[in-house]
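1. Sequence isn't available, so here's the structure alone:
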């Protein structure tokens, strides 16, 4: 039982659940309702969608395993109480789990790509596996590159579902209804993918500040180590301002449509908490305070993704 609990800690079960929720909401609150408006059947049926979600979960879990494998020495300093690899699960077992989960995720991705006539989905998720490996081995310790990789992979969780629906017959005529549906899904995909990218980037830099002590001892060149904490705070604040401004512009855009429930939700459950993060950012000094901010940003990400439910009310 102890090993089972340790394994679930290793693969970050809560984060994997969040991936499942994100893809489920985007598929059934945005893609399916939009396509239904134009009397078009999405490429992914329930079975193939479930397989794709399982592939996403396997690839993400493999990424968490390999990250902990290579972060062992740093984690001994930053979070010794949360160590799993070598303490509860051997390094050999960890690398085998990484390889096995990655292989399953990629094979399932190619299977779905074959069934929906879009094999590039398999190559897209294969690229995710490669990026997670090089992130853990190299780019995590580099200035900004690692943060951008994780943010892009977070956005991909949403965008892969749009990517599947893109027509793949370049010389064949495209039905007008399909084109309008795909374009609408694209706009909402960019909206939520962009939101996921920015808020993930913000959180990654906050976590880098929190983990400075261990990172600096092992030669990492993360933003707070290279630029300093204050400059990193300015970077975070800049992206917070960008995100808040974009969200406010969206409220102005949807106001004529009388989407009042969505507006109230967005203001009080996304924008106001982000403003609180902005305020607390410059007061934070110790790792515990940055850890609290990281948790709050993660909560904002969750409320942002859950807002997809409200879009279904207006389709």
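-> Noted; the coordinates are in hand. Please read all numbers here as calculations on a predicted model, not as lab measurements. Residues are numbered from 1 along each chain as shown.
2. Going by C-alpha atoms from here, please, whenever you check contacts or count neighbours.
-> Will do.
3. before we move on, which element is residue 42 in?
-> Assigned by DSSP states H and E, residue 42 falls within no helix or strand.
4. Report how many residues lie close to it.
-> Here the neighbour count serves as a burial measure; for residue 42 (other C-alpha atoms under 10 Å) it reads 19.
5. quick one: it and residue 165 touch, right?
-> Yes: between residue 42 and residue 165 a contact is recorded at 7.0 Å, counting by C-alpha atoms under 8 Å.
6. Residue 304 and residue 80, how far apart?
-> Noted for residue 304: a distance of 32 Å to residue 80, by C-alpha to C-alpha, to the nearest Å.
7. what about these two, which has more around it?
-> Residue environment comparison for residue 304 versus residue 80 gives the larger neighbour count to residue 304, 20 against 13, counting by other C-alpha under 10 Å.
8. Apart from its chain neighbours, what residue comes closest to that one?
-> residue 270 (6.3 Å; C-alpha to C-alpha, 6 or more residues apart in numbering).
9. wait, doesn't the one you found sit right on residue 306?
-> No: counting by C-alpha under 8 Å, residue 306 is not a contact partner of residue 270; they are 10.5 Å apart.
10. These two: which is more packed in?
-> Regarding residue 270 and residue 306, a neighbour count based on other C-alpha under 10 Å identifies residue 270 as having more, with 21 against 16.
11. let's bring in a second one:
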């Protein structure tokens, strides 16, 4: 029987903040494409695909990053010895199967898209992370696809507002990926990573991330200017943009790596909180 510490490590492997965010993004994509709350089964199936496919990929990240995590994150479940590699492989396999079952219940196209997204995630963890910016682009594109997948679930993936949400998610994740690489330079050198930080310098990479976060704030105003979305969207971007602006300023000012990681996490969680506010606004306003 697993100990309490091992159960905590398994939960840590799931990275629930990121997995839950992926599922929420799919539901938001459904809401934006429909203009109202989707049917319960559409929300459950869409969330399930986003959550479990994301979880599987994130678990694999720990498997493939074991050597670099010994330097960059020695307290993670694998390098700390709390979890064995066979457990990680089993958990990743189970979660991807569940995610694909959910996708298959939606449609054949949804199953194919989910499978492609998982393959991209696997390829990134296995080899493409070393490519630096190309790897960053692939991961961010996969995150952005969660909103478009939400549109696909309800049969309207080409909705322009859905693509605006997708662009916001793309830029936030790309900024976070580049900044994270900048703070993981020492470990990434072991795998000959070609990250922007290694090629151009840590400070340049961090400044580039800040520019991407600033672009998010600008792009987030487009649906309001176009009149495509109303009060619930205003609520969302008010929360998200304020958190992004304050956290980005503090992120640039501090020289402490742990503080920088904290502000990156706040930006990510702020965006997730904004999305939850959007959903609640659609339900209650």
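-> Okay, I see it. Predicted, not measured: the structure shown is a model, and the values here were computed from it.
12. Any idea what the TM-score is?
-> Overall, the chain-to-chain superposition scores 0.86 on the TM-score scale (TM-score structural alignment, normalised by the length of the second structure); 282 aligned residues with a C-alpha RMSD of 2.9 Å.
13. any idea how far the residue positioned nearest the centre of the first structure is from residue 267 of the first structure?
-> Among the residues of the first structure, residue 154 comes closest to the average C-alpha position under C-alpha atoms, centre = their mean, at 2.3 Å. Noted for residue 154 of the first structure: a distance of 23 Å to residue 267 of the first structure, by C-alpha to C-alpha.
14. cool, residue 92 of the first structure as well?
-> If you measure residue 92 of the first structure against residue 267 of the first structure using C-alpha to C-alpha, the figure is 48 Å.
15. The two: who's more crowded?
-> For residue 92 of the first structure versus residue 267, the count of surrounding residues by other C-alpha under 10 Å is larger for residue 267: 16 against 12.
16. Residue 288 of the first structure maps to what in the second structure?
-> In the second structure, the residue equivalent to residue 288 of the first structure is residue 258, according to TM-score structural alignment.
17. what about its match, how many neighbours?
-> Applying other C-alpha under 10 Å, we find 11 other residues in the vicinity of residue 258 of the second structure.
18. Please identify which helix or strand holds it.
-> Residue 258 of the second structure belongs to helix 257-284 when elements are defined using DSSP H and E.
19. With the first structure overlaid, report how far that helix is off on average.
-> Relative to the matching residues in the first structure, helix 257-284 of the second structure has an average distance of 2.8 Å after the fit, by mean C-alpha distance after the TM-score superposition for the first structure.
20. Give the aligned range of stretch 169-187 of the second structure in the first structure.
-> Mapped onto the first structure using TM-score structural alignment, stretch 169-187 of the second structure covers residues 196-214.
21. which residue ranges form the helices in the stretch 151-285 of the second structure?
-> Taking DSSP state H, counting those that start in this stretch as the test, the helices found in the stretch 151-285 of the second structure are 160-183, 185-188, 196-200, 202-219, 222-226, 231-253, 257-284.
22. Of those helices, which stretch is the most buried?
-> Compared across the helices of the stretch 151-285 of the second structure, helix 160-183 shows the largest average neighbour count, a mean of 23 (mean count of other C-alpha atoms under 10 Å).
23. ok, now which ones touch whichever residue in the first structure pairs up with residue 273 of the second structure?
-> Under the alignment (TM-score structural alignment), residue 273 of the second structure pairs with residue 303 in the first structure. Residue 303 of the first structure makes contact with 269-270, according to C-alpha atoms under 8 Å, 6 or more residues apart in numbering.
24. I'd like the distance between residue 303 of the first structure and residue 112 of the first structure.
-> Applying C-alpha to C-alpha, one obtains 29 Å for the distance of residue 303 of the first structure from residue 112 of the first structure.
25. again with residue 186 of the first structure
-> Residue 186 of the first structure sits 20 Å away from residue 112 of the first structure, going by C-alpha to C-alpha.
26. Looking at these two, which is more packed in?
-> Taking residue 186 of the first structure and residue 112 together and counting by other C-alpha under 10 Å, residue 112 has the greater number of neighbours (24 against 20).
27. what's around residue 126 of the second structure, how many residues?
-> For residue 126 of the second structure, which is what you asked about, the neighbour count (other C-alpha under 10 Å) is 15.
28. Quick one: residues contacting it.
-> Counting by C-alpha under 8 Å, 6+ apart, residue 126 of the second structure makes contact with residue 64.
29. Tell me the spacing between the aligned residue in the first structure for it and residue 277 of the first structure.
-> Under the alignment (TM-score structural alignment), residue 126 of the second structure maps onto residue 137 of the first structure. For residue 137 of the first structure, the distance to residue 277 of the first structure (C-alpha to C-alpha) stands at 31 Å.
30. what's the counterpart of residue 128 of the first structure in the second structure?
-> In the second structure, the residue equivalent to residue 128 of the first structure is residue 117, according to TM-score structural alignment.
31. Over to residue 61 of the first structure?
-> Under the alignment by TM-score structural alignment, residue 61 of the first structure pairs with residue 55 in the second structure.
32. Contacts only, for its match.
-> Residues in contact with residue 55 of the second structure, defined by C-alpha under 8 Å, 6+ apart, are 14-16, 19, 92, 95-96.
33. same deal with residue 71 of the first structure?
-> Listed by C-alpha under 8 Å, 6+ apart, the contact partners of residue 71 of the first structure are residue 136.
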